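Undergrad: Here's a sequence, model it:
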Amino acid sequence: MAIKLLIADDDAFVREGFKMVLSMDESFEIVGDAQNGEEAVKFCENNIVDVALLDVRMPIKNGVEATKEICEKSKTKVLILTTFDDDEFINDAIKFGAKGYLLKSNPPEKIKNAIKMVNDGNAVIENVVLDKIKQNLKSSSTGKIDKTLFSEREFQIIESISRGLSNKEISKELFISEGTVANYITSILSKTGLEHRTQIAIYYLNNGAI
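TA: Modelled structure (predicted):
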């Protein structure tokens, strides 16, 4: 079944470009488009949308504000696509529930793969964005993670996630199965109240805060 997509961007040229590229792939179905965050929120409330592709800088409601409402009011997963890797938006977008944060400059295949990953419940964030988060948090963190919450193995996995490793890479590094890694991540999410692996990375890098 095709992944139902909403494309939200205030630039009509960008919207049409994404629609043209993605509609050529039978894996996707474009069910709507929006030119601002408010339109995106209303569409997701009233229609079945699997993944919403949101620009950050939009009028009326920006992509971060729209992300918060979409995640609160619908089952739609949000993938942020932007031409900017702005420090001011990244943390909030992820905190409010965005499952991915990519630059629009990525090739179409990478964006398509990211959409599929987000639809499957995975989080996607590219290295240039993760590096921004690390830089910001290193200069502002003052807290300390309570290590007593986690087993030694769980903490190893938290640290590995913060380095951007996939489950497959973690399993190879720690000599355990991918299924075991996934089980540990589920436990970590439960203990911290977080929702996905990108938030775990921020939790670690921000010394226990998000």
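
Undergrad: all contacts plus neighbour counts: C-alpha atoms, from now on.
TA: Fine.

Undergrad: what residue of the protein is the furthest out?
TA: residue 148 (27.9 Å; CA atoms, centre = their mean).

Undergrad: That one should be in a strand, yeah?
TA: No - secondary structure of residue 148 (DSSP: H, G, I helix; E, B strand; the rest coil): helix, not part of a strand.

Undergrad: what's the spacing between it and residue 61?
TA: As judged by CA to CA, to the nearest Å, residue 148 and residue 61 stand 41 Å apart.

Undergrad: At which residues are the helices of the protein located?
TA: All helices of the chain, identified by DSSP state H, fall at 12-23, 37-46, 63-73, 87-95, 108-119, 127-140, 152-162, 167-174, 178-192, 197-205.

Undergrad: Give me the helices and strands touching the third one, please.
TA: For helix 63-73, the contact count by 3 or more CA pairs under 8 Å, 6 or more residues apart in numbering; DSSP states H and E identifies helix 37-46, strand 77-82, helix 87-95 as packing neighbours.

Undergrad: One more, please, to line up against the first structure:
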Amino acid sequence: MTAGEVRIVIADDHELVRVGYAGLLGTQADFTVVGTARDGAEAVRVCRERRCDVVLMDVRMPVMDGIEATGRLRGPDAPRVLVLTTFDLDEHVYDALAAGASGFLLKDVTAERLFDAVRVVAAGEALLAPAVTRRLIAEFARQRPRSRAQGAQDAQGVLSALTPRETDVLRLLAEGLSNPEVAARLRVGEETVKTHVSRVLSKLGLRDRTQAVVMAYESGLVVPGSP
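TA: This is a model prediction of the structure:
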């Protein structure tokens, strides 16, 4: 692997999709498509054998779907997963984000958007803008209501490692605020916010902001529709 090279695996059960994405990505000097997969099980195997950085992961695949495959690829050295979907509010996207995906792409994405997304995720950032993440997760949190008691119990257990200020930062991230907006709300510097975000991710064992927002909703820390 050369400096700056992004190693990519494409997982989709349609050959034309795999070939199309491979052709597009191959036009970029810093991208190398190191493998393709027809189903989730093959995707997991290929990712582990080829040591890739980013996976373009379809959700609906035979043998093993993309959600289960995403969950199996968790770990400190695991590749970042970009979910491929037809609709931007597909309920399976929420499941994939909860399983560990870093974001999602629509299958009709433009070439430039595809390139940008791969680079953003490979650099360790979440693909989705916070407001988009919030809209997606809040929509499906509404469809999967949890009792307040259960939410409170989960929040106490999962988030107990956070300091009060770190909890505040997580709540604001889930509300869709960017780092500068969080800094303004808390009246601290942006670098301080970045430090808090880093500590939140580390303590909760999360890889990026998208996962932090998922955690905030899953735990009941943020309730859809609340002020």
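
Undergrad: and the helices and strands packed on helix 63-73 of the first structure, which is most packed in?
TA: Stretch with highest mean neighbour count among these: strand 77-82 (a mean of 26; mean count of other CA atoms under 10 Å).

Undergrad: That strand maps to which residues in the second structure?
TA: Alignment of strand 77-82 of the first structure against the second structure: residues 80-85, by TM-score structural alignment.

Undergrad: what does the matching stretch rub up against?
TA: With contact meaning CA atoms under 8 Å, 6 or more residues apart in numbering, stretch 80-85 of the second structure is reached by 53-59, 66, 70, 93, 96, 100-107, 118, 121-122, 124.

Undergrad: which among the residues you listed end up buried?
TA: 53-59, 66, 70, 93, 96, 100-105, 107, 118, 121-122 (16 or more other CA atoms under 10 Å).

Undergrad: Next up, the contacts around the most centrally placed residue in the second structure.
TA: When CA atoms, centre = their mean is applied to the second structure, the residue found nearest the centroid is residue 102 (1.7 Å). Contacts for residue 102 of the second structure (CA under 8 Å, 6+ apart) come out as 80, 81, 82, 121, 125, 126, 127, 207, 208, 210, 211.

Undergrad: give the contact list for the last one.
TA: If a contact means CA under 8 Å, 6+ apart, then residue 211 of the second structure has 97, 98, 100, 101, 102 as its contacts.

Undergrad: Distance check, the counterpart of it in the first structure against residue 76 of the first structure.
TA: Correspondence of residue 211 of the second structure to the first structure, assessed by TM-score structural alignment: residue 199. Distance, residue 199 of the first structure to residue 76 of the first structure, using CA to CA: 18 Å.

Undergrad: Mean deviation, the match of strand 77-82 of the first structure versus the first structure?
TA: Compared with the first structure after the fit, stretch 80-85 of the second structure shows a mean deviation of 1.4 Å (mean CA distance after the TM-score superposition for the first structure).

Undergrad: How far away from the center of its chain is that stretch?
TA: In terms of CA atoms, centre = their mean, to the nearest Å, the centre of stretch 80-85 of the second structure is set 8 Å apart from its chain centre.

Undergrad: what does stretch 128-141 of the second structure give?
TA: Its chain's average C-alpha position is 11 Å from that of stretch 128-141 of the second structure, according to CA atoms, centre = their mean.

Undergrad: which other residues reach it?
TA: By CA under 8 Å, 6+ apart, stretch 128-141 of the second structure touches 89, 91, 94, 103-104, 173-178, 209-210, 213-214, 217-218, 224.
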